[in-house]
Structure formats: structure tokens, C-alpha cells
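1. got a sequence here, can you build the structure:
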Amino acid sequence: MLPMPYDEVHKEILKHIPEDRVYTDSLRTLAYGTDASFYRLIPKIVVDTENEDEVVHVLKATRRHKVAVTFRAAGTSLSGQAISDSVLIRLGEGWRDYEILDKAKKIALEPGIIGSYANQILAPHGKKIGPDPASIDTCKIGGIVANNASGMCCGVAENSYKTLDSMRIVLADGTILDTGNEVSKKTFTKSHGQILKDISHLRKKVLADKKLTARIKRKFKIKNTTGYSLNAIVDFEDPFEILQHLLVGSEGTLAFISKVVYRTVVEHPHKASALMRFPDIRSACEAATICRTQKVSAAELMDRAALASVQDKPGMPEGLTELGPKASALLVEVRGRTEKILQDKISKVLEAISELPKVTPHEFTSIPAEFNSLWNVRRGLFPAVGAVRDAGTTVIIEDVAFPIKDLAQATLDLQKLFKKNGYDKAIIFGHALEGNLHFVFTQDFNVQAEIDRYAAFMDDVTHMVAEDYKGSLKAEHGTGRNMAHFVELEWGREAYELMEEIKHIFDPEGLLNPGVILNEDPEAHLKNLKPLPVANDIIDKCIECGFCEPICPSRELTLTPRQRIVAYREMSRGALEGDSPEAMAAFKKSFDYDGEATCAADGLCAMRCPVAINTGEFIKVYRSWARGTWEKKIASVIANSFSFTTKFIHADLAVAGATHDILGDKVMTSVTKGLHKYSGKRIPQWNVSMPRPATKPTMTETPPSADKVVYFPSCVARHMGPEKKDPDKSALRDHTLSVLAKAGFEVIHPENMNALCCGQPWESKGFIEQADNKLAELEQALRDASKNGKYPILCDTSPCLYRMQEHIKGLKLFEPVEFTLTHLMDRLDLTPVSKRVALHVTCSTRKMGLAEKMEDLTKLCAREVVVPEGVFCCGFAGDRGFNYPELNEAALKELPNQLDGCTIGYSTSRTCEIGLSEKGGIPYKNFMFLLDEASWPKSTK
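-> Predicted structure coming up:
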């Protein structure tokens, strides 16, 4: 039961927003209310809004009852600005519209669009948005604008403030203003003219104070997100321009941003990078100052501790381990419209810094593989610290800026503060062109003495930055709660009071994100600290950044990997601290569906995670804990009699198919949905793309040859044939053998093949022992068949092959794409078939690093290839799509609208193809079908 007045607010919200998008339960409010910062507040109510009208209704309800409200985009915020203990408004699925304007000179974006997707939209036009935060693959436009996020290249010239054209906002009272629409502006002038008058009055007052005006101008010559964007008051005369620019960096404390129009910037096609190594930090900083005059695109500073944190990791450039104890590096990137312009810039940069001492000669590279390797040094810094921290501690990344002339000495002073306060493993890196430094260290908030140490360190840092160097306490990560109390220290009393006036003009009742940006509590930055109890070795390194979320198939259904970890950590904390058994049982019951049952356990999250955490692996372990003795015995019986099991599956598919033929689609669907629902999901849900039994292959062997390959058709491929509506009833094995015969391979099958399985079906359900036993059995059969690795081994199903590769060493194991590229390209001629085809790259294929190669290979086999945007894991997850079809539906929601003109789709997993066929409305088949159709024996002419 919600306390007053939240129960009344809840009732009013439900009048306008469906109940399934309004959350009050303990699991969802905790999970949805957690951001990337080291603070925690748990909202009373979380609301997923889909449009502007819904935001208006929530704001009016909260205002009537004097209840605070916070807006939330992706939750990658590092300073505590996206959390609430009241009402939290999240961006639902509806906030993704965009419009390219004025020949791509501008772009209109709704706040739910991920930053990198905006750049994908603009890429064909040679443009991009200005801001380029490190979290751009995860953070959303709403958060980018609200935090005035910048990044490595945009500096202060191309951030949201500088590239803003217009904005559509919802004020605290629910009023809508579109600054790009003259009618909207006139209406607003009539209804809210006092706001415009108050803003104009502020401008007059500031301009009359020459000292304050000069202070504002000086402070915004470097990156600054501490407090409000006071530069709007001196930069613009039009009150609407001032208003919308005050919203940039306001962190949801002034209004809700429902649309932004950016002026786009040029994305130069030619680029090159150099990792410049200097004997000391001062030389590197001097080089950065010089590079600034040469207008390079980026110059990333890294101190010796930062370089040491990544120097032993795979893929790092040579020579890092040999650097001296005081060495430093500068990663410089230059860009140009043409290759000649690029080379001219490189020459000028090298000439400009030629007199500075260096450890090794500076060399630029424009080869993508090489400069990506250099940038991996920079990208690996934050994760490197997070990965080695002690369990139960958090990793903190702070963000300050200094005048560029002071950068070298300020960096040295910062290093002294680390030593003074005992942060011996802290590292420094940052955007040197703007004097912007990030420093990363680990912190234990479970012990008061450690909290006191942190408080002393923060006092030292804030006074050093704000008073000694007149710098910015927050350069690009936002003020949040972390620096709210220190805003006055940096800006002075007059400017602080000006910010208070701004807050009052927009939000007189103080209901929008209270405690953020302005906070009088001197200990605000030390309160509501997030607990990080030791939970499990697999997930303890999670820094709760949320980078994993955009590719999770259950992200819009239940929980994401980050949220699963947050929830399980809470269960661990509750057990340690002795929470009530009733509350813990209720929480666990919710987690067993939201966290466990609807997790595809695909492991794609590890590819996005800065510390490579595979939450899917953890969920499999969690499932194994729940398996009782009898369940394990049954699993063992099924595994030990697998030949019989597969015959049963074959017969089951035949019966289901016959029943389908009799009842038809609608009746069959209705009956099985009812059985599924009323059995508590114990009876699997049938769908119209359910496979029929696989037909027997007509081709059982290939001609003898000196070139041999072991072909292991997976158990699902052996027994699951085409769906009813697929006109092609041929067997996958026939097409695979046909391709291999064209290439001149003799095929060997492992002995007792129908009893073999990689163990994937058992592992995914948490039967780890049984899974490993089946894999060991398969490994021995493959060793025998391949003469202990003499011959390559092909498996037609990527998830099975991926598991085999993970655990079997010493054998040459291939799935279809890599086998084709490695062994078939010089033996086959490919003629693209005249079709528009869809391609789904499975999770396993992605994890094997074959996504781009699979797309390129498919384009050699078909006239036109569609790879749907935003579709990663299909959510079918073996047989989970039968038991939890809602997961498959949520994962493939964006698929049908992207398949216009496609007659067929291809993938490399038969179970994935079931869900893809049903949701996409076209048959999906194994890639080997397409390869067979498009290939011919290599011409000998």
C-alpha cells in the first residue's frame, strides 16, 4: 500500500496510463530506479511514458499533490541526477521519432533515441550530432541534452548548448512550449509572459554587474556543467533563446525536454591517430596545448598509472610496459575532408610538437585496425580499474576541468592529492584539448572510516579545482547530487543566488528533481550511498553503468542485465542484513520471472559490458541452484537416452503438425494459448511457425576425396524441419552436403550421431553437470572422427558450435560462416541469387566476432540483403520461446516493419528461425540453403 499522497497520485496516473506501465512493486521500483552513479534512492512510483500527453498528465497529478518528480532517460548518469525517492518518469518505447531537416543541416530528435543511432541516421549524409560522450551507444538524446554531455571530440564548440537549434519542452505545470514554432511561442507569451519577463530581468541584472558577467564568460571558455548554463543569460538577448539554452544541462530540474532540433556537424571521412609517448606529464600537456592550436579533433591525455592499468591486456600497442615511471601519453586524432587535407594536418601537427621531448617517434596511422587498437587503450581505462577492484567496493569516476595553461601543474597536484588521501591506484586521463580530466579510483562505502576518507578527499579536490585553479568541478558528467553542495564554492554567492532565481522561475514549488544541481545540505554528497554487497563472483565487478541494456531482448519486457544484477544484489543484501522472510520471498518470486525466466541468457551483454560481465552465465548458475534432486535425475535420464529422446521429439512434432492440419491456425493457436496460460506456462506455447519433423536427407554421403571434413548436424537441425508454410521442404543436411561436395570435400560423420549433443539444452536450464557430460561425449566422438584434429569440423548451428569452441580445445571447430570463409571461398564461385533476403546474425555468431563477415558473405550470395536495425538476440533462446513467447515477441517487435520485399530470411540456428519466421511473417532457414543456391564448383578455366 502506498503512503499518502502517493496513493492518490497513483490513482490519477492510472486514469491516463495503462497499469502495465506503472510500477509500485519493490523489484521494479528498485531496478528501474537505479542509475550509474554511486547513489541510491528508490522511487515510490515508476511510470513509463510513451508521449507528451502522458508526461503532462503525470506532472499535473504530482503538482496537485505536491509530490516531487524526476525524469530518466538511459540512466548512464554518473552524478546521481537520474534517481528519485518519489515519482520517476522513464522514457518508454514511444519516444523514438526523428526527422532530417534542411538537407541534413538539422535533425529533430525525440529524447528516447540513442545517441549513436542518431549518428547512424545522419551517416549517409556525411553528418553527425555534435555531442560524442563515451556512453553514446547507450545514452539517449534526452540525457545528452539535459546533462550537456560532450565527449572526446566535441569540446565546447559542438556540444548541445552550441548546436541547439530549437526545443520542445513541458514545464512543471504541464504547459507545452515549442521554441521552433512561432504559434507556440505566441501562445506561451500570452499564458506565461511573466516567465519571459523574469528571464529578461535576469539578463539586465547580470549585464549590469560587469564582474559577474566577466566571471560567467571566463568560466564557460572551458568545459563546465557545474550548476546551470548561466552563459545563456549573457550569450543571448531573445528570452526564448535564453530559456531553451538554460534547459541544456539542467538535469530535469527546470522542465521536461520532449524534442530537440540540433544543427548537425560534418563527419569527416578521413581520419588518423597517433599514440604519442612523452617522458613526463608536463611534456604531454604542452603537446596538448600545441595540438589545440592545430585544431586536431581529439587529444586524450593518459598518465603513467592509466597506461599501466591496461598495458598487459591483449591487443595493446607494443612498448607500453617499457615506459618510465613518470611517462605519459597523448592520443591524438586528426580528421580531414580529403586524404590530402588529412596528410597536411598530420605534417603540421608533427612539425608543431617536434621540439618537445618524446620517448619514441610519433607515428600516425589511418588504418582502421591500427587506430582502433590505439583507441582501445583509451577505452580500456575505466573498465581496467573496475575489473580489479575489491568485491563490495565501487568505482568512482570524477570529472573536472582546468584552464589549458594550468593543465600540467593541476595534473601533478591532483596526483599529490591521491597520495595524501591514500588512493594509490587512482588513474588520470581526459580530454586534454579542453583541460578536462577524469580521475578514477575505487571506494568502499560500507565502512564509516572510508566514507570519511572520501569526504576529506572531495574537500581537497573541490578547493584545489575551484579556488586554486578557478576550474570546473564538473566538466561534462553533470552536477547531480555529487557536486550540488559545491556549486556555491565554485561560482560564488552572487552566481549561486542567480541559479536559485532560475530554479524558482521555472519550478516555483521545487518539485522537479529536488536535491539535484542546487542543494544546501553540506553532506548531500555523502548520503544515500548505494550498497554494493558481495553477491556472486560473476557479477561482483558490475559498475551498474547500463551499457549492456540496448541489446538485451527483455529490455522492454522485464529487466535488463544491469537491473538483474541490481535485483540480485538486493537479495544478497537482504539475506545479510536479515530482512523479513515475507518481503524477501515476495521479492524472489518477482525475480524468478522478471530476472530468471525471461532472461534469454544469450551473453551479448558481455560484449557491451566495460568489464565483460556475462549476466546470462550468471542466470544459468542461478537456475542450477533451483534444480532439485529429482529434476537432475530426470535430466540425466534424458541425456543418457538421447537417441530415444530425439525419436520422441520427432514423433511429437509429427503429432503437433497433424493436429495443426486438422484444426487450422486460429483454433490451434487459441487452444494452445489456453493450455499454456492455465498450466502456469508449464505447457509450451505452440506457434504457426512450429517446425514439422525433418525430412530424411536424400544425400547421405559425398564422393571420396583427399580433403575431408567432419560434419556434425546439431540435434535440432537433425530433427526440426521446415514449417508448414515454407514451400521448400528439403533437408538442411542435403544442402550442406551439396555445398561440401561442390567444394570437393569428403564428409565424415561422427559415430552414433543421433545420441550426440553439445549439451546446450541442459546448460541453458541450469543442468550444468548433464550438459558437461553430453559435451564430453561429443568431444570424444569428434576427436575420433577428425583423427584428433587432423580434419576440420563443421556444425551447422552457431549456438552449439559456440559452446563447443568454449570448452573443447585442440580441434578445428567451425560454424557455417567461418567454415565458408576459411575453407570454401577458393573452391566455389558465388553468383548472387535474385532475391531480397533478410539476415539474422545469432548471438553466438556475434560473440564469435563474425557479424560483419556474415553480412558481407550474404551480400555475395544474394542481390539485396536486409539486416534489421535494433534486432540483436531474437529472444527465442532454445526452447524458451515456447514457454515464454512474450520474450520472443518483445525482442522482435521491430522486425516485421523492416522486412518489406523480403521473401525469405537466413540465420544459423533452427530454434531462432522459429521465432523469426513467426514474428517476421516469412520463412527463415539456415544460411547453408542460400549458400547452396548461390554456389558453383570453382571454374578451372
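2. contacts and neighbour counts: CA atoms only from here.
-> Will do.
3. what's the burial count for Ala600?
-> Counted with other Cα atoms under 10 Å, residues neighbouring Ala600 total 27.
4. skipping adjacent residues, who's closest to it in space?
-> With Cα to Cα, 6 or more residues apart in numbering as the measure, Ala877 is the residue that lies nearest to Ala600, at 5.2 Å, once sequence neighbours are left out.
5. the one you found: which element?
-> Using DSSP states H and E, Ala877 sits within no helix or strand.
6. number of nearby residues for it?
-> Using other Cα under 10 Å, Ala877 has 24 neighbouring residues.
7. and if you look at Gly392?
-> A count of nearby residues for Gly392, using other Cα under 10 Å, gives 16.
8. identify the residues contacting it.
-> Residues touching Gly392, when contacts are defined by Cα atoms under 8 Å, 6 or more residues apart in numbering, comprise 444, 446, 531-534, 540.
9. please repeat the previous calculation with a cut-off of 7 Å.
-> Neighbour list for Gly392: 532-534 [criterion: Cα atoms under 7 Å, 6 or more residues apart in numbering].
10. doesn't it belong to a helix?
-> No: the secondary structure assignment for Gly392 gives coil rather than a helix, going by DSSP: H, G, I helix; E, B strand; the rest coil.
11. how far away is it from Leu529?
-> Gly392 sits 13 Å away from Leu529, taking Cα to Cα, to the nearest Å as the criterion.
12. do Pro383 as well
-> As defined by Cα to Cα, Pro383 lies at a distance of 21 Å from Leu529.
13. check Ala934 too.
-> For Ala934, the distance to Leu529 (Cα to Cα) stands at 60 Å.
14. do the same with Val260
-> Using Cα to Cα, one obtains 33 Å as the distance from Val260 to Leu529.
15. more crowded one of those two?
-> It is Val260, of Val260 and Leu529, that has more neighbours when counted by other Cα under 10 Å, with 26 against 17.
16. list the contacts for that one?
-> 108-110, 166-168.
17. hmm, try it at 6 Å
-> Under the criterion of Cα atoms under 6 Å, 6 or more residues apart in numbering, the contact partners of Val260 comprise 108-109, 167.
18. quick one: which of these sit in helices?
-> Among the contacts of Val260, none falls in helices (DSSP state H).
19. can you flag which of those residues belong to strands?
-> Secondary structure defined by DSSP state E assigns 108-109, 167 of the contacts of Val260 to strands.
20. out of the residues you listed, who has the most neighbours?
-> Among the ones in strands among the contacts of Val260, Met167 has more neighbours than the rest - 26 neighbours, counting by other Cα under 10 Å.
21. where's that one relative to Gly180, distance?
-> To Gly180, Met167 is 7 Å away according to Cα to Cα.
22. go on, Lys589?
-> Counting by Cα to Cα, the gap between Lys589 and Gly180 amounts to 49 Å.
23. repeat for Tyr924
-> Applying Cα to Cα to Tyr924 and Gly180 gives a distance of 46 Å.
24. who's more crowded, the two?
-> Regarding Tyr924 and Gly180, a neighbour count based on other Cα under 10 Å identifies Tyr924 as having more, with 30 against 15.
25. ok, that one - contacts?
-> Contacts of Tyr924 by Cα under 6 Å, 6+ apart are 904-906, 913, 917.
26. here is the second sequence; please produce its structure so I can put it next to the first one:
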Amino acid sequence: MTAISTTPPSISMDSLVERLKQHLPDARLVTDPLRRLAYGTDASFYRLVPSLVVRPQTEQELRFVVEACREGHWPMTFRAAGTSLSGQAITDGVLIQLGRGWRGAEVLDNGARIDLQPAVIGARANELLAPFDRKIGPDPASIASCMIGGIAANNASGMCCGTAQNTYMTLDSIRVVLLDGAVLDTADTASVEAFRKSHAVLLDGLERLAAGVRTDVELAKRIRHKYRLKNTTGYALNSLLDYRDGVDILAHLMIGSEGTLGCITRITYHTVPEPPRRAAAMIFFPDLGSACRATIALKGTGVAAVELMDRAGLRAVERQPGMPEHLRDLPSGATALLVDVREQDGDTLAARIDDVNQALEGIMTLEPVTFTEDPVSYALYWKVRKGLFPAVGAVRDLGTTVIIEDVAFPIERLEEGVAALTAAFKRHGYDDALLFGHALEGNLHFVFPQGFERAGEKERYQALMADVAQLVAVEFGGSLKAEHGTGRNMAPFVELEWGKEAYDLMWQIKALFDADHLLNPEVMLTRNPTLHLENLKPLPEADAIVDRCIECGFCEAVCPSRELTLTPRQRIVLARERARLANLEQPTDADRERSEAFGRTALYDIDTSCAADGMCGTRCPVGINTGELVLAMREERHVGKQQLARRIGRHFSGVTRVARSGLRGASVARAVIGDRLMATASQGLHRVSNKRIPQWIPSIPAAAPIRVLSSVAQVGEGRDPVVYFPSCATRVFGADKRDSSARAVMEVVLALLDKAGYDVIIPEMPGHLCCGMPFSSKGMVNEATHKARELNRELLAASHNGRVPILFDTSPCSQQVEQHLDARLKIQEPVAFAHDYLLPRLDIAPVESKVAVHVTCSSHRKGLTEAFIALARACAKDVVVPEDISCCGFAGDKGLRVPELTASSLQDLAGQVVGCEFGVSNSRTCEMGMTEHSGLTYHSILELLDRASQPRGANS
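-> Predicted coordinates for the structure are as follows:
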């Protein structure tokens, strides 16, 4: 064990596991060596492999786990999203993950407060508050991925948060579980009174420390100075000055304590206003000094944010898609400030912009200052800013990591502090370091690639950190950690920053809560001066598709297998581990154990359970689609099946006929023996065939009426032509038999196109054509390419070489073909076509029904989410979009071959669509999965449009 503790564990891990099985199922006690490695990885550049991963789902279970670990003397670490950057979410003891079961959220007092459990994603909290024009105060850049537990435990802030709106300052109440299993809920009077009696020693100790601080003039002065700045180094000693009551002190000490004092199980925030009017300006200065002077001038103007970006940072993003062309022409010393202004109305916004212009008078800029409210330009400015950190990750050398540190200078010394920091980078050979950050608070991030494998690199990094710590903390009286938390990376420097007296005070606080150092040991406080140089994460070359991954975890929130097996980040971790193990000359016992596990369980975890939907790429800051890695693995594994794929592709029309015959047969059997026996028999066959035989589910529809395609008439003077290509899924799967009003997608599309005044052209051999996705998704790339070329040929003919638009009725197919078809072809995705072309040609009378909407992963990836929801809202008066369900996990036939993937992805769906009459999507297979797990029948969104529409002028 590398984690410090006064004594080693008193019971074995096997004994601990057996005890935990008394209250938790085996599935939530993770002992598999590969999953422990994968689950134990966070966004930092450190790695420890937990001895056990536990996933409690209730507070009662959590208390039992904590008590069992305490009694067995096993160190434990609490974990939410694992997006922490400083090594505070890893352990080689017991990792306690708070995920499912910890996502409760309730808006209070018309948005003035919000009550949240630790696994709620920060952006989700803001979505709930948006109707009230409110938000939570903290706004970290990772807010779309990080969770409330981590936001509070790190006292994370962000770009607009400053020091006034972080969790410490906006805390209303908190509920915590301590090391002895005790629960304190500061919102519950009875809980507080009971705690005062049971934990009088703890509360008296805190009050005694607070009294001592108040009488120590120099220490009190130092504490006040430190929290004038952004500061997350060490414990929140300001609580000892801000509060006298032990309960209040305890509540605020928990904020920023990084799980070293207890576990936060609920927190209630006072929310802050979210003004609806916004404007931003990207202002360019000739050098860093003038940008710093401008920042100081802007401090009193009431701007929402001032983000500094040095020339190296701008150079890192200047050639990325969508970046302004003039970034490339800036002089070598140029520095940008992104100034953001937010107000309730236009007049106040204009006045605030005038304040900014007046403040900047006399300070040289390279271009005139121009603010914009245009949403596209506004988003582009922030894209530049947010792209700086990942830009380094994308271009770093293989085998290196990306280190990001955040420091804070007193704002009045920002210019000289930046100059000193820049000089330190050059002094130690870090010429490629980027400097950017929240300049309005004196909070700057510096980012650079760092390798530790070559001789001398660890020493160079150590020298840099020692130099930076001295100049920031001692010479400038700043903060070594402004918002990322102390973690392991800065723990050896806490005493340097705070001084011995304050540091000893922190150890006394730790002893009051956790005398044996069982809660996240070595985080925040350490006696090990080289801790920040130990347990460094290996990053071997694994595959060009994923080698740029910085393991930030932003991808995890949208992965359908995140609670079943692995997330994209975790799949990459294991791909890297396989590469590392392959090159070892002297493996350890742990290495050999993981090597054996790769042959035993990795195929299912890494490949079989991956939907390969590409949603991870939409969240990845460097654009990695981990599904591409999985597809490449499938291609390699299925190299011997290419001939079979070729036979299927050459006889595709016959294959789809057989599939329709199978559906008709299944319908007969279902009518005879009923759903229950049908499902039982199917599950048995699926199991004994080792999942080779697909599992029947009740939502499997009737066979599609392919004959409708032959009845299309091409007539009508003045009617616009459109080519309609029905996907193989809609040619096989018809309407849900349990809904008598439902029709097959092909019937709906033809009716809609006729109603909107289109003449329909069907390509030749429609039954034989395919976009290639059924083959590419299984790694049979050659046949997928062949089918795409076939389709390309026929669509060129049908569309008169691209002169006629081509409508696909299934979103995933339209995305699949874009990279393969002739550029002249005008491919239309069903939602985009319906929103842009059908709506204007139809009279709409929205249906009275309450409708659930599922935006498929392909529509998300094509940027059609808003258009999808807008189309649904045009056609129905009440629309519900379930939260946290980005991909249904059906993934072609995964819902039949790996049904547990869809079940896991959609496990929370039914509770979110209560009261809806039906659902809509734009993929026939996705609709089957959603139907199976919602209690509703899902249709194509085109069917909703058909129900709500009439030909233009029909009722006039």
C-alpha cells in the first residue's frame, strides 16, 4: 500500500468483500483486475489501481461500506465523475463510486435554491434552473461532465464564478456521512441537535480552533488575504473566521475537502441569476503586459468574465476548423482578452459595454473593440477559449501527458506575476507552455506536454514546480491551486504556501475527523515531499485513433454502456494497458493477473458491449470517437468472415426477404404461445447459443409491407421530384402490432411526400441496396464499402447525377453514407428534411397528445438536436425530452444480441415518460428499443408530422 495510514488493514480484501456482500450484490463489488484499473482512472496524470471498487446506491449502503472499511482499516476514496485534474479521485485502497442512486435533484423556491445529490451533472442542474433564469454559481469548463459531488468537494469555480459564487459562498445546507458512519443534515433541525449531542467533541474541537484563529492576528490576516483570491489549496480555513458555530464550520470545511473529511451525499445551493442578454468581444493587445493592465482596468466594470489567452495559446488553435482567419496574422507577442458581458435587458447591456470601452481608453489594442450579441460569433469566441487545453492534448508527442496547473496572483500584481511565470517556463525549457485563464480573478492556467520516461524529465518537472511554487506562493502571496483542488499534485507544497502554523492547523482539522487517515489519504496533506512525482500514469502508444486521449472523462456522460461495463475513457485505458503489458520484460504479479484477465473478460467489456455510436466524439475535446477503435478491433477479429459477408451482401435482397419471413413466423408463434413463453424460449436459445441467436423481444414489430414501394406513381405537373431511399431496417421492420393506428415507415413517408406535393422516385433494386452500416458495424469493412458503392451508383442514376435531392428515412443511414457517396448527391436526413422542407409545405394542427422525444445519436452528431425538438414541438402541444439518455444502445442489432446494453442505457426511461401517450424517434431499431423499455410505443417522427398535418390550403 502506498497510501499512508497509521496501521495496515486489519482484515484481508477477501474478508472485506465477504462482509460487504451482506448488504450489496456482487455486481456492485468490483474485483476484476481490468475493471478495477479502468474504474480507478481519473483525469490526472497519476495512476493507482484500487483494491476494490464499490458502488453503493443508497445512503444506508454507503454508511455500511464506510463502517466496514473503517473497522477493517482499509483506506477509502469517494468518487463521482473522475474529471479531477490533480489526482484526488484515485486510490489503491477502496474506491467508492457514487453514480446510480445518487442523481436526485429538486428545484426549490421558484429556482432560488436547488437540492442536489452528488451524481447530478452540473449542466443538468442548470437545465433544471433555466426556466427560472437561474443557475448554480460554480461554472467549471467541465460542467457538462463533472458532477456536483466533485464540484463541491473541490470547491470548483470557473470562468464567471469568481470568488463570490463558488460552492462555499452559495452553500445553503449540506448532508454528509462521516468516518464513523454518522450522518449530519444541516437542513434538518433534529439531525443537527442529535449531532450536537453525539459529536460534541468534534464540534468543540472545531470551535476551539476557530477561537484560536480569531485571536491570532497575523494568522487571521493571512487567511483573509488568501481567500481574497481564488484558492483551493488546503482546507477552507476561512470557515474558522467566517463562522463560530461548530456545525457551520463543519459544513463549510467539507467544501473543498476533497473527500478527506467525509462524503457529501446532498447539497442545497443558493442559485444565482442567469441574465438572458449576452455580448462578448475578443480584444487583442500587443503584449501580455498591456492585456494585464486592461484586466485590472476592467475589474470594477461589472463584466461577467475576462479570459486571457497568450500568443502560444492562440497559435495552438488558429488552424482548427471554424477559427477566425485573422488569428494567424497576429504578431508574436499578441495577447487576447475575451470579455463577456451579461445583463437582464438591452439598455443595461449597452451601458455595461460603454463602461468597458471607457475603462480601456488609453490602453493600446491591435484592433477596435467590437462587442457582438450574435449567437454564432459569441459561441465562436468561447470555442477559441475552451479549445486551448485540448489543443495541447491533440498535438503532444506520444507517451507524454498534458499537465494543467492553475495559480492565482493578487490582481494588482497580475502583470509582474505573469512575467515571472513566463520567465520560469523559459528557464526550465518549457517553451511550448500555454498561458490562459480567468484573468479578472488573477487566476491563470498554464498547460504543457510532459513526458516522464526520458532521463532527466522528472527532475526538470520537479525543478519547474519548485520554482513556480516559490514565486507564486511566497514571492507574490498567491494561490498554487485556484480552482482545481490540491490533490496529490500540490499536497507537498501546501505548507510552503500557507506557512507552518496554518499547515499544523490543517493537520489538527484532519485529526478531528479522521485520526487514522483512512479518508483519501495522501490527498490535500502529506508528509511525503516527492508525492507529486510518484505513481505517474503510463501512456504507451496503443492505437493512432485514441493516442491523443487525455483521459479527461468528458465522454462518459453520453456512453450507453457506462453503467454496464466500460466508458470510452475506460476502453482507452485498457487499450493502453494491453500495449504496456505487451512490452514488459519483467511483469509483476499484478501485471500477470491483468494479462490473464484480458483473455477472460476484455472482449465483452471492450468490444461486445460497445454500441460504437460515436457519441463520445461529440464530447471529446480532441474529437476522438472510441467507437472507431472498437470497429477496427472487430475488423481485425472478423478477418476470416469476410467471405460470408460478401455472400450476404451479394444476396442482400434475399436476406431481407428471409428476415421478413422470420418476423411473420414470429408473429404467428407469438399469437399461439403468448409473449411470456415466447420471451422465455427466446432467452434460452440466446443463452445456449452464446448470444449468436438474437433474443426476441415483445417490441419486435410485424414485417414491413415492401410492396408499397411498387405502387408509387410518378405524376403531377409542377410537383418537385425527390428520391426516396428506404433503409433496410424500414424494409424489414413494419409497424408495431400492438398499436392499431401505426403504419410502416415507408407508408408514412410516401403519404407525407404526396401530401407535401412531391413526386417520388424510388431507386432501382431498392430491396438489394444498403448503406453498408450492418457490415461496417461488425468490422466487415470491405463489404460495407462495396454496398456503399452500389448505393452510390443507383442514387446517381435516380437523382440525375445529384440534381434531385435524396431522402433517407433513417437517420443513422444518412450519416453512414456521407463519407462514401458522390459529393454531387444531396442526401437529406429525415428530421432535417421534414423541418426545412416539409413543414413549410403543410398546414399543421399540433396533436393534443403528450409526446416523448428520443433524438438518435446520429442526429446529435449531425447537430440536429434543436431541429428535432423544434419539429416535435411544431407537431405536438406537449413534448418531453428525457434527461441523460443520448443513445438507446440498440445499435443496429445490439438490442437483440446484447439486450442488457439497451436495458442498462434505458433503465431510467420509463419513469421519465410517465403520462406520455407515445414516443417518436428517427431510427426504426432505436424505436424498438425505446418501446421495449418505456411502456410506450415509439414511432418515426415523420408519423407524428403526418398525423399533425394537412396539405397546404386543404381546409381553406
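27. just to revisit the earlier point, which one of the contacts of Val260 of structure 1 is nearest Arg64 of structure 1?
-> Each of these was checked against Arg64 of structure 1 using Cα to Cα; the closest is Met167, at 26.2 Å.
28. quick one: what's aligned to that closest one in structure 2?
-> Following TM-score structural alignment, the counterpart assigned to Met167 of structure 1 within structure 2 is Ile174.
29. check Thr598 of structure 1 too.
-> Looks like Thr598 of structure 1 aligns to Ser609 there (TM-score structural alignment).
30. equivalent analysis for Gly721 of structure 1, please.
-> Using TM-score structural alignment, Gly721 of structure 1 lines up with Gly734 in structure 2.
31. how many neighbours does the residue lying closest to its match once chain neighbours are set aside have?
-> Counting by Cα to Cα, 6+ apart, the nearest residue to Gly734 of structure 2 once its immediate chain neighbours are dropped is Ala704, at 3.7 Å. The criterion is other Cα under 10 Å. On that basis, Ala704 of structure 2 has 22 neighbouring residues.
32. how about the alignment partner in structure 1 of Ala704 of structure 2, what does it touch?
-> Per TM-score structural alignment, the equivalent position to Ala704 of structure 2 in structure 1 is Ala694. When the contact criterion is Cα under 6 Å, 6+ apart, the partners of Ala694 of structure 1 are 719-721.
33. Ala694 of structure 1 and Lys647 of structure 1: what is the separation?
-> For Ala694 of structure 1, the distance to Lys647 of structure 1 equals 11 Å [Cα to Cα].
34. next: Lys774 of structure 1.
-> Counting by Cα to Cα, the gap from Lys774 of structure 1 to Lys647 of structure 1 is 17 Å.
35. could you do Glu363 of structure 1 as well?
-> Separation of Glu363 of structure 1 from Lys647 of structure 1 (Cα to Cα) stands at 63 Å.
36. and if you look at Met483 of structure 1?
-> Following Cα to Cα, the distance that separates Met483 of structure 1 from Lys647 of structure 1 is 65 Å.
37. which of the two has more neighbours?
-> Met483 (26 against 13).
38. for the more buried one, give its distance to Thr226 of structure 1.
-> Look at Met483 of structure 1 and Thr226 of structure 1: by Cα to Cα, they are 7 Å apart.
39. so which residue is smack in the middle of structure 1?
-> Closest residue to the average C-alpha location of structure 1: Phe547 at 3.3 Å, with Cα atoms, centre = their mean.
40. contacts for stretch 763-780 of structure 2?
-> Residues outside stretch 763-780 of structure 2 that contact it (Cα under 6 Å, 6+ apart): 631, 634-635, 652-653, 784, 787-788, 791, 798, 817.
41. next: stretch 944-954 of structure 2.
-> Stretch 944-954 of structure 2 is contacted by residues 752, 755, 841-847, 875 when judged by Cα under 6 Å, 6+ apart.
42. of these - the most surrounded one?
-> Scoring those on neighbours with other Cα under 10 Å, the highest-scoring entry is Cys875 at 26 neighbours.
43. have a look at how far, on average, the lengthiest helix in structure 2 is from structure 1.
-> As far as residue count goes, and with DSSP H defining each element, the longest helix of structure 2 is helix 652-688. By mean Cα distance after the TM-score superposition for structure 1, the fitted helix 652-688 of structure 2 averages 1.1 Å away from its aligned residues in structure 1.
44. so where in structure 1 does that helix end up aligned?
-> When helix 652-688 of structure 2 is aligned against structure 1 using TM-score structural alignment, it corresponds to residues 642-678.
45. tell me where the stretch 351-500 of structure 1 has strands.
-> When assigned using DSSP state E, counting those that start in this stretch, the strands of the stretch 351-500 of structure 1 occupy the ranges 394-401, 427-431, 436-443.
46. want to throw the ones you listed into TSV with mean neighbour count and distance to Ala656 of structure 1?
-> Formatted as TSV, those follow (neighbours: other Cα atoms under 10 Å; distance: least, Cα to Cα, whole Å):
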stretch	mean neighbour count	distance to Ala656 of structure 1
strand 394-401	23	52
strand 427-431	24	61
strand 436-443	22	57
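47. nearest to Phe872 of structure 1, out of those?
-> For the strands of the stretch 351-500 of structure 1, distance to Phe872 of structure 1 was read as Cα to Cα. The smallest value, 29.2 Å, belongs to strand 394-401.
48. where does that closest one end up in structure 2?
-> Under TM-score structural alignment, the match for strand 394-401 of structure 1 in structure 2 covers residues 401-408.
49. compared with structure 1, how much does that stretch deviate?
-> In the superposition with structure 1, the aligned residues lie an average of 0.7 Å away from stretch 401-408 of structure 2, counting by mean Cα distance after the TM-score superposition for structure 1.
50. for the stretch 851-956 of structure 2, which segments count as helices?
-> Remark: helices assigned in the stretch 851-956 of structure 2 by DSSP state H, counting those that start in this stretch are 857-861, 865-875, 894-897, 899-905, 909-912, 924-934, 941-948.
51. repeat that for the stretch 201-350 of structure 2.
-> Counting by DSSP H, counting those that start in this stretch, the helices of the stretch 201-350 of structure 2 are 217-226, 239-242, 246-254, 288-298, 311-317, 346-359.
52. quick one: the contacts of Ala694 of structure 1 as CSV, columns for neighbour count too.
-> Output for those, formatted as CSV (neighbours: other Cα atoms under 10 Å):
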residue, neighbour count
His719, 23
Met720, 22
Gly721, 25
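53. narrow those to those in helices?
-> The members of the contacts of Ala694 of structure 1 that map onto helices under DSSP H are His719.
54. so which of the contacts of Ala694 of structure 1 is the closest to Lys358 of structure 1?
-> Distance to Lys358 of structure 1 across those (Cα to Cα) is lowest for Met720, with 63.3 Å.
55. my guess is the closest one contacts Pro693. True?
-> Yes: assessed by Cα atoms under 6 Å, Met720 of structure 1 is found in contact with Pro693 at 5.2 Å.
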